[in-house]
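Asker: give me the fold of what follows.
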Amino acid sequence: MRLTDFWARLEESFGPVYARSIAADHSFAGLGDRTIDKAIADGIDTATIWRAVVAAYPDRVPSRLR
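Answerer: Modelled structure (predicted):
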């Protein structure tokens, strides 16, 4: 998944402001307790990051974006 696609999905699921807040502030167990921003900086594949978001917020991510 391209990084631009990742951000588009995150923003569509959470809105642009809340998406950026989640990326900076929420630590995901599926990412080794990293934030999205840290995981991206560490070179974690965006598809892996997206799966962690979906697992943490299954009710917020539309099924067509999973």
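
Asker: okay, CA-based contacts and neighbour counts for the rest of this
Answerer: Noted.

Asker: show me what the helix or strand containing Thr4 is packed up against.
Answerer: For Thr4, the host element (DSSP states H and E) is helix 3-14. Where contact means 3 or more CA pairs under 8 Å, 6 or more residues apart in numbering; DSSP states H and E, helix 3-14 is packed against helix 16-25, helix 46-56.

Asker: next, the buried residues of the shortest one.
Answerer: Translated: helix 16-25. Ala19, Arg20, Ile22, Ala23 (16 or more other CA atoms under 10 Å).

Asker: quick one on the thing from earlier: which of the helices and strands packed on helix 3-14 sits closest to Thr4?
Answerer: Closest approach to Thr4 among the helices and strands packed on helix 3-14 is made by helix 46-56 (9.7 Å; CA to CA).

Asker: other residues contacting the closest one?
Answerer: Applying CA atoms under 8 Å, 6 or more residues apart in numbering, the contact partners of helix 46-56 are 1-3, 6, 28-31, 36, 39-40, 61, 66.

Asker: now the other sequence, so there's something to compare against:
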Amino acid sequence: MRTSAFWRLMDDEFGGGYSRTLARTIVLADLGGRTPEEALGAGISPRDIWVAVCDLQDVPPERRLGKDITPK
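Answerer: Model prediction:
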């Protein structure tokens, strides 16, 4: 997953403004206690960050692929 896809998914799920706030403030224990922004800066895979955000925020599986993609 590219960083741009990560931000698209964040915006789709949480809205454009709130997704940026969330990325600066939530702490992902699964990723060493980093915020999503810190994790991106540390070179952690955007996919791993997205999964950690989804787990923490209880995003259901049917919404983890974005608005236009439904899981099989």
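
Asker: quick check: the residue nearest in space to the middle of structure 2 vs Arg63 of structure 2, distance?
Answerer: Nearest residue to the geometric centre of structure 2 (CA atoms, centre = their mean): Trp50, 3.1 Å. Plainly put, Trp50 of structure 2 is 12 Å away from Arg63 of structure 2 if you go by CA to CA, to the nearest Å.

Asker: dump the helices and strands packed on helix 3-14 of structure 1 to a markdown table, plus distance to Leu10 of structure 1.
Answerer: Formatted as a markdown table, the helices and strands packed on helix 3-14 of structure 1 follow (distance: least, CA to CA, whole Å):
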| stretch | distance to Leu10 of structure 1 |
| --- | --- |
| helix 16-25 | 6 |
| helix 46-56 | 8 |
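
Asker: chain center to stretch 6-22 of structure 2: distance?
Answerer: Here stretch 6-22 of structure 2 is found 8 Å from its chain centre; the criterion is CA atoms, centre = their mean, to the nearest Å.

Asker: can you check stretch 34-52 of structure 1 too?
Answerer: The chain centre lies 7 Å from the centre of stretch 34-52 of structure 1; the measure is CA atoms, centre = their mean.

Asker: gap between the two ends of that stretch?
Answerer: End-to-end for stretch 34-52 of structure 1, by CA to CA: 10 Å.

Asker: tell me the buried residues in that stretch?
Answerer: Arg34, Thr35, Ile36, Asp37, Lys38, Ala39, Thr46, Ile49, Trp50, Ala52.

Asker: please name the nearest non-neighbouring residue to the second one.
Answerer: Spelled out, it's Thr35 of structure 1. Of all residues not flanking Thr35 of structure 1 in the chain, Ser27 sits nearest, at 4.4 Å (CA to CA, 6 or more residues apart in numbering).
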